[in-house]
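>>> Provided below are the primary sequence and the corresponding predicted coordinates.
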Amino acid sequence: MQSSASLTISDLWIERGERDLCKGLSFSVQSGDVVRILGENGAGKSSLLKVIAGVLSPLEGQILYSGEDVTLDRNPLQQDAIYLGHSIGVKSLLTVAENLRWYCPDVSTSMLYSVLTQLGLIDQVDVPVKKLSAGQARRVALARLWLNKKTLWLLDEPFASLDVRGVALLEERIQQHVLLGGLVILTTHQDLLSIALRDVALLL
């Protein structure tokens, strides 16, 4: 993780179909920030995260990561970022352990088992994801936030399908991440009482 990082969005213009989702959007995120993207359904919150992650391209605007222009080449940002979208992004036929070793091949067995214990998944370590509940499968996906060392987290509705304990665990993990200098940009309909958020609204 970088000791100090920043993300600056300048005059971003995102279009879907023939409809503008945002135009002239500018904001910045520094190490230690948790930024929540606000907007009505269909306003472009998910599209904005995908643009930052490099999954989509904006019509106009500039994206700087730690002072480097990554607008045309998002690779430097992608090397230091993790993006978790609406889809849990795990392989249903693989077991919990196999999924996490696929995404985090260098993780030690002791670390893997420690994280699965924290998330209440240790008894499912050898169970195929297709046999898990929606909440358990979501926690498998989120386990990557415990195992990776990326600085920038882009999280689209990360609390979906989580029970009260799962929400509390994720809130605590986000707090730990930003205390260590991480950056988090997220969308959520969940009321977060223990995290200091800075809101960015998507308004045309």
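On my side now, so go ahead.
>>> CA atoms for contacts and neighbours, from now on please.
OK.
>>> show the contacting residues for the nearest residue to Ser4 once chain neighbours are set aside.
Distances taken as C-alpha to C-alpha, 6 or more residues apart in numbering place Ser31 nearest to Ser4, at 5.7 Å, with adjacent residues excluded. Residues counted as contacts of Ser31 (C-alpha atoms under 8 Å, 6 or more residues apart in numbering) are Ser4, Ala5, Ser6, Val178, Gly181, Gly182, Leu183.
>>> try it against this one:
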Amino acid sequence: MTATSTVAPILLEARALTFYRQDEPVFGPLDFSLRAGEVALVEGDNGSGKTTLLRMLAGLLHIEEGELQWRGRPWRRDEHLGDTLFLGHHLGLKSDLSARENLNVAVGLYGNRCGRGVDDVLRDIGLAGYEDEPVRRLSAGQKKRAALARLLLLPATLWLLDEPYANLDRTGIDLVNRLLTEHSSSGGAALVTSHGAVSFLHGEPKRVRMHA
């Protein structure tokens, strides 16, 4: 009997996706697809629209031209809020709340992964002992870890990570790579921007090249 390989299904597909600012194209037309288990590195010069693309996929910007599909159906922001998780330059943390309180708010909105709780995620992410410290008192690296904790906790399939390695030491960078490896190994997918060297534990990522 001959073994047959199974091709992972396409989760996200963009066709002729274009974004304009003041009638000038920021990027596009852009075509790419992302399958379950894939991590893609979004490449391009400064100002090429890498962050804009992730914000569009997160539902923070309107799709002006082109087509975006999720699991073979047209992308509709309100239907897929829980399917995507965006981590940008602004970490989305309320500074007067603790890391635990911020995560509890996120769980209230989107639910949590089976078997994962707030306290064990904070321990895994390296914030044991800082769970109840107001975010404003944390260091830049600790704030980044508090934001990264959402990746472990929330059940999103598609991660949109804009410069996830910023403000992290070598241990933190290794942590991000481990999270990406575990996520892709379990059938998730991710789009990542990074100005620094990226070393994914499971091999070279797919490339999405931005162009105007």
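Received, thanks. Computed from a prediction, not measured in an experiment: that's the story for all the values here.
>>> ok so, going back, what does the residue nearest to Ser4 of the first structure align to in the second structure?
Matched by TM-score structural alignment, Ser31 of the first structure corresponds to Ala36 in the second structure.
>>> any figure for the gap between its match and Gly188 of the second structure?
To Gly188 of the second structure, Ala36 of the second structure is 5 Å away according to C-alpha to C-alpha, to the nearest Å.
>>> tell me which stretches of the first structure form strands.
Ranges of strands in the first structure, per DSSP state E, are 6-16, 19-30, 34-38, 60-65, 68-69, 81-84, 152-156, 183-187, 198-201.
>>> nearest to Arg101 of the first structure, of those?
Closest to Arg101 of the first structure of the strands of the first structure, according to C-alpha to C-alpha: strand 81-84, at 15.8 Å.
>>> so what touches the closest one?
Strand 81-84 of the first structure is contacted by residues Ala53, Ala141, Lys150, Thr151, Leu152, Trp153, Leu154, Leu155, Asp156, Pro158 when judged by C-alpha under 8 Å, 6+ apart.
>>> for PyMOL, write the select line for the buried members of those residues.
One line in PyMOL is enough to select the buried members of these, burial here meaning 16 or more other C-alpha atoms under 10 Å:
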select buried, resi 53+141+150+151+152+153+154+155+156+158
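>>> which positions in stretch 189-207 of the second structure come out as buried?
Buried residues in stretch 189-207 of the second structure (16+ other C-alpha under 10 Å): Ala189, Ala190, Leu191, Val192, Thr193, Ser194, Val198, Phe200, Pro205.
>>> and stretch 120-138 of the first structure, end to end?
With C-alpha to C-alpha as the measure, the ends of stretch 120-138 of the first structure fall 12 Å from one another.
>>> the second structure: matching residues for that one?
Alignment of stretch 120-138 of the first structure against the second structure: residues 126-144, by TM-score structural alignment.
>>> can you point out the buried residues in the matching stretch?
Neighbour-count burial for stretch 126-144 of the second structure flags Gly126, Leu127, Tyr130, Glu131, Glu133, Pro134, Val135, Leu138, Gln142, Lys143, Lys144 (criterion: 16+ other C-alpha under 10 Å).
>>> show me these that map onto helices.
Residues of these located in helices (DSSP state H): Gln142, Lys143, Lys144.
>>> if I look at the last one, how far off is Ile125 of the second structure?
This means Lys144 of the second structure. Relative to Ile125 of the second structure, Lys144 of the second structure is positioned 10 Å away (C-alpha to C-alpha).
>>> now swap in the second one and tell me
In this view, Lys143 of the second structure and Ile125 of the second structure are 11 Å apart by C-alpha to C-alpha.
>>> the counterpart of Arg74 of the first structure in the second structure: neighbour count?
Alignment note (TM-score structural alignment): Arg74 of the first structure maps to Arg77 of the second structure. When neighbours are counted by other C-alpha atoms under 10 Å, Arg77 of the second structure registers 17.
>>> how close does the residue lying closest to Arg77 of the second structure once chain neighbours are set aside sit to Leu68 of the second structure?
Leaving aside its chain neighbours, Arg77 of the second structure sits nearest to Gly59 (5.5 Å; criterion: C-alpha to C-alpha, 6+ apart). As judged by C-alpha to C-alpha, Gly59 of the second structure and Leu68 of the second structure stand 11 Å apart.
>>> excluding sequence neighbours, find me the nearest residue to the equivalent of His189 of the first structure over in the second structure.
Residue pairing (TM-score structural alignment): His189 of the first structure is matched to His195 of the second structure. Distances taken as C-alpha to C-alpha, 6+ apart put Glu163 closest to His195 of the second structure, at 7.2 Å, once the chain neighbours are dropped.
>>> quick one: contacts for Ile10 of the second structure?
The contact partners of Ile10 of the second structure, by C-alpha under 8 Å, 6+ apart, come to Ser33, Leu34, Arg35, Ala36, Arg71, Gly72.
>>> closest to Phe19 of the second structure out of those?
Using C-alpha to C-alpha, Ser33 is the member of the contacts of Ile10 of the second structure that lies nearest Phe19 of the second structure, at 17.5 Å.
>>> max-length helix in the second structure?
helix 170-185.
>>> that one against the first structure, how far on average?
Helix 170-185 of the second structure, aligned to the first structure and superposed, deviates on average by 0.6 Å (mean C-alpha distance after the TM-score superposition for the first structure).
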